[in-house]
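Student: would you be able to build a 3D model of this:
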Amino acid sequence: MKYTVKSIYFLLGLLVVSCNEGIDPITAVDAGVDETAPLIVINKPIDGFQLKVPEAVAAITIDFEVRDDIEISTVSVAMDGTEIASYTGFLDYRYFIKDDLVYDNVTTGVHTLTITATDIDGKTTTSSIDFEKTPPYVPLYDGEMFYMPFDGDFNEQVTITAATEVGSPSLVGGISGNAYQGAADSYLRFPSADLAQGDEFSATFWLKIDPSDTRAGIINIAPAEPASPSDKPSGFGLIREGSADAQKFILLVGNGTNATWVNPGVPATIDPTLDEWVHFGISISATNAALYMNGELVGETAFTGIDWTGVGDLVIMSGDPNFNGWDHKTEKGQMDELRLYSKALTQQEIQNLIQ
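Tutor: Okay, the predicted model is just below:
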């Protein structure tokens, strides 16, 4: 009988131990003793955030959390010193989260968001961050219709439209601020229908290639058909090819029937082992297609004018999906300060851009 009772006690002990396994310990709180002030975490916007939208007055969503060791009494939210929201009577009296507070009167300039939390003992915490609504981008150059600086995002600045990201492109330090960083099977797409497709067209940008691939597509607006090669009857494309120590650049422009080539050879060849930024200018008029590198004319060809029939999206840093014949696919290098224009740029205009 004694052994039976001992066995029961032993089993009960095991049961208590096993039931406690996996349960987080409960933090003991001395009732009525408030030891610390509330803790505030501002999730959005982050300190230093820049709001870039075309509207003169915009909205922003505020996301924050408040915690206290005993009980939260009040929470106040202020913008530039003026209260915009306040909260009391919390369901969870130690933890309050607000992730959907919308403030719809953000004007151009720097703003300070301040959150103040007070607990039932009167202890108060204040936390602030600064953010800025930048003025809408105003095109700086004649005919400029598209500008992508890659400074913190992949947004086009004239219309504040985000490019579609394919793969895993990223951002690194560039010529001015950040720059686009390519990766395997990665590129950006932007609707070409939103761009003026007239008799004249130009593009300028800085480029630092990744020589691990001896062929790549740089930028294009091209039709899907014919599926191959890159020699298209409409639109345009800039490609590179060669070897690990000599890469030449070729511009192809479709006139409606076939592609006109600007293939200068040596003048448009770089040594990729130098790991240098090169400035490119593409200038297309109704009678001429020209390629510039570092402000110098490296090649030009007379032709009968660009045709835009059936073209797809603008594709940045790849020949995929429509201009990848002859293996001109992803460029894993870097690009910065991409601009497109609805006119044919002169050499002087391109040199002014570089300066």
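
Student: going forward, measure contacts between C-alpha atoms and count neighbours the same way
Tutor: Noted.

Student: what count of nearby residues applies to L12?
Tutor: L12 has 12 neighbours, counted by other CA atoms under 10 Å.

Student: burial check on the residue nearest to V57 when sequence neighbours are not counted, number of neighbours?
Tutor: Nearest non-adjacent residue to V57, counting by CA to CA, 6 or more residues apart in numbering: T107, 4.8 Å away. For T107, the neighbour count with other CA under 10 Å is 16.

Student: measure T107 to I60 for me?
Tutor: T107 sits 11 Å away from I60 when distances are taken as CA to CA, to the nearest Å.

Student: again, but for V110
Tutor: Distance of V110 to I60, computed by CA to CA: 13 Å.

Student: what's the answer for L207, then?
Tutor: Distance, L207 to I60, using CA to CA: 34 Å.

Student: more crowded one of these two?
Tutor: Between L207 and I60, counted using other CA under 10 Å, L207 has the larger neighbour count: 23 against 16.

Student: so that one belongs to a strand, correct?
Tutor: Yes. With DSSP: H, G, I helix; E, B strand; the rest coil as the criterion, L207 is part of a strand.

Student: need the contact list for the nearest residue to it once chain neighbours are set aside.
Tutor: Closest residue in space to L207, ignoring its immediate chain neighbours: M335 at 4.6 Å, by CA to CA, 6+ apart. Residues counted as contacts of M335 (CA atoms under 8 Å, 6 or more residues apart in numbering) are 174, 179-181, 205-208, 317.

Student: please redo it, this time with the cut-off set to 6 Å
Tutor: Contact analysis of M335 by CA atoms under 6 Å, 6 or more residues apart in numbering lists 179-180, 206-207.

Student: that one and E296: what is the separation?
Tutor: Here the criterion is CA to CA. By it, M335 lies 19 Å from E296.

Student: please apply the same query to R240.
Tutor: 18 Å.

Student: could you also give me the structure for this second sequence? I'd like to compare it with the first:
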Amino acid sequence: MKKRTFIYQLVLITVLGLVISSCFQDLGQNPPFDYPEEPPKPPISEDGQLFYMTFNDNYKDARSNKEASITGNPGFAGGKVEKAYAGAKDSYLTFKLSDMPAALGPAVTVGFWYKVNASPDRAGIIVIGPVSEGAPANAQNNRTSGFRIFRENAGGKQRIKANVGNGTADGWLDGGDKADIDPTISPWKYLALVLTEGKAFFYIDGEEVASSDLSKVSWAGCDIMSIGSGEPRFNEWGHLSDNSLIDELRIYNKALTASQIKEIVNHDTE
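Tutor: Now for the predicted structure:
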């Protein structure tokens, strides 16, 4: 019995020695052992994409290779993906729609990551709108075309809303408390406005929080997009510069589905 136990112990020691030797050979071999890496994530689809601004140390649209115009002193900060736009008082970007590779159509998706700063307690976020003819520069509020994505105080939280013009009137996307963000936690949230012929939708992190009937969005008189403020076309109600962070701003000339929006959320979160 003792002899058999000794043989078992000898076999075990021999096997362990071979394993350890193999490990050290892997560490010392030249070239080193090439362990397989995880395949890279597939990129987000560019199908129908008109505009893409990463905010990675510049304010350039990757689709047109055109730079946004800068008002004030916005900056950069750590983003959801690399760097992000960092808002500042009296600061924002404007981008000429004529610099996009194609005109905006009746089906559009605007999506971006957003990390709210609740001071000031209301602000414009992304705005495409026309001039209010005859109104002073500080009372611009023509909502009959384009869209306005903005935030307002709601019992200490920040409620994200949108407004869309159909050429003669405007409609609202107000999801109530479903569209609230707690600024004391201030997580990154993915905001998406989807416009179609017949309906408008607003999503947060791929979940629908508001919808409204929309015959068709009008782009009449819309020539610029504001990023980080309601200025200069949506300022009458005090939706001015936003001190929040904005990242990975994309505009598509098509209506993304909820599942497609969720794919973007998952891609940038994993």
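
Student: re earlier: mind putting the contacts of M335 of structure 1 into CSV with distance to S283 of structure 1?
Tutor: CSV is the format used below for those (distance: CA to CA, whole Å):
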residue, distance to S283 of structure 1
A179, 23
Y180, 22
W206, 15
L207, 17
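
Student: still touching in structure 2? Go through these.
Tutor: Compared against structure 2 with both residues aligned by TM-score structural alignment, their matches' CA atoms under 6 Å, the contacts of M335 of structure 1 retain 179-180, 206-207.

Student: out of those, who has the most neighbours?
Tutor: That'd be Y180 among the kept ones among the contacts of M335 of structure 1, by other CA under 10 Å, with 30 neighbours.

Student: how close does the counterpart of that residue in structure 2 get to G78 of structure 2?
Tutor: Counting by TM-score structural alignment, Y180 of structure 1 lines up with Y85 in structure 2. Using CA to CA, Y85 of structure 2 is found at 9 Å from G78 of structure 2.

Student: K161 of structure 2 too?
Tutor: In terms of CA to CA, K161 of structure 2 sits 25 Å off from G78 of structure 2.

Student: residues contacting S45 of structure 2?
Tutor: S45 of structure 2 neighbours (CA under 6 Å, 6+ apart): none.

Student: quick one: map it onto structure 1.
Tutor: In structure 1, the residue paired with S45 of structure 2 is L140, using TM-score structural alignment.

Student: which non-adjacent residue is nearest the counterpart of T214 of structure 1 in structure 2?
Tutor: Aligned counterpart of T214 of structure 1 in structure 2: D121 (TM-score structural alignment). Excluding its sequence neighbours, the residue lying closest to D121 of structure 2 (CA to CA, 6+ apart) is N153, at 5.4 Å.

Student: sec struct for that neighbour, please.
Tutor: Under three-state DSSP, the three-state class of N153 of structure 2 is strand.

Student: what of D307 of structure 1?
Tutor: coil.

Student: what is the equivalent residue in structure 2 for it?
Tutor: Under the alignment (TM-score structural alignment), D307 of structure 1 pairs with S218 in structure 2.

Student: and if you look at V278 of structure 1?
Tutor: So, by TM-score structural alignment, V278 of structure 1 is matched to K189.

Student: rewinding a little: report how many residues lie close to the residue nearest to D121 of structure 2.
Tutor: A total of 17 residues lie near N153 of structure 2 under the criterion other CA under 10 Å.

Student: counterpart of it in structure 1?
Tutor: Under the alignment (TM-score structural alignment), N153 of structure 2 maps onto G242 of structure 1.

Student: over to E208 of structure 2?
Tutor: Mapped onto structure 1 by TM-score structural alignment, E208 of structure 2 lines up with L297.

Student: now do the SS call for that match.
Tutor: For L297 of structure 1, the assignment made with three-state DSSP gives strand.

Student: for it, which non-adjacent residue is spatially closest?
Tutor: Nearest non-adjacent residue to L297 of structure 1, counting by CA to CA, 6+ apart: L291, 6.1 Å away.

Student: mean shift of whichever helix or strand that neighbour is part of relative to structure 2?
Tutor: Assessed by DSSP states H and E, L291 of structure 1 sits inside strand 288-293. Average distance, strand 288-293 of structure 1 versus aligned residues of structure 2 after superposition (mean CA distance after the TM-score superposition for structure 1): 0.4 Å.

Student: for the residue lying closest to G310 of structure 1 once chain neighbours are set aside, give its distance to V311 of structure 1.
Tutor: Counting by CA to CA, 6+ apart, the nearest residue to G310 of structure 1 once its immediate chain neighbours are dropped is P223, at 5.3 Å. Distance, P223 of structure 1 to V311 of structure 1, by CA to CA: 4 Å.

Student: ok but the match of S45 of structure 2 is inside a strand, no?
Tutor: No. Going by three-state DSSP, the assignment for L140 of structure 1 is coil, not a strand.

Student: I97 of structure 1: neighbour count?
Tutor: I97 of structure 1: 14 neighbours (other CA under 10 Å).

Student: tell me which residue of structure 2 matches up with it.
Tutor: Aligned counterpart of I97 of structure 1 in structure 2: none (TM-score structural alignment).

Student: and what of F154 of structure 1?
Tutor: That one, F154 of structure 1, aligns with Y59 by TM-score structural alignment.

Student: count of residues packed around the match of E208 of structure 2?
Tutor: Residues lying near L297 of structure 1 (other CA under 10 Å) number 18.

Student: how about stretch 198-216 of structure 1, which residues are buried there?
Tutor: Neighbour counts over stretch 198-216 of structure 1 (16 or more other CA atoms under 10 Å) mark 199-211, 213-216 as buried.

Student: thanks a lot, catch you later.
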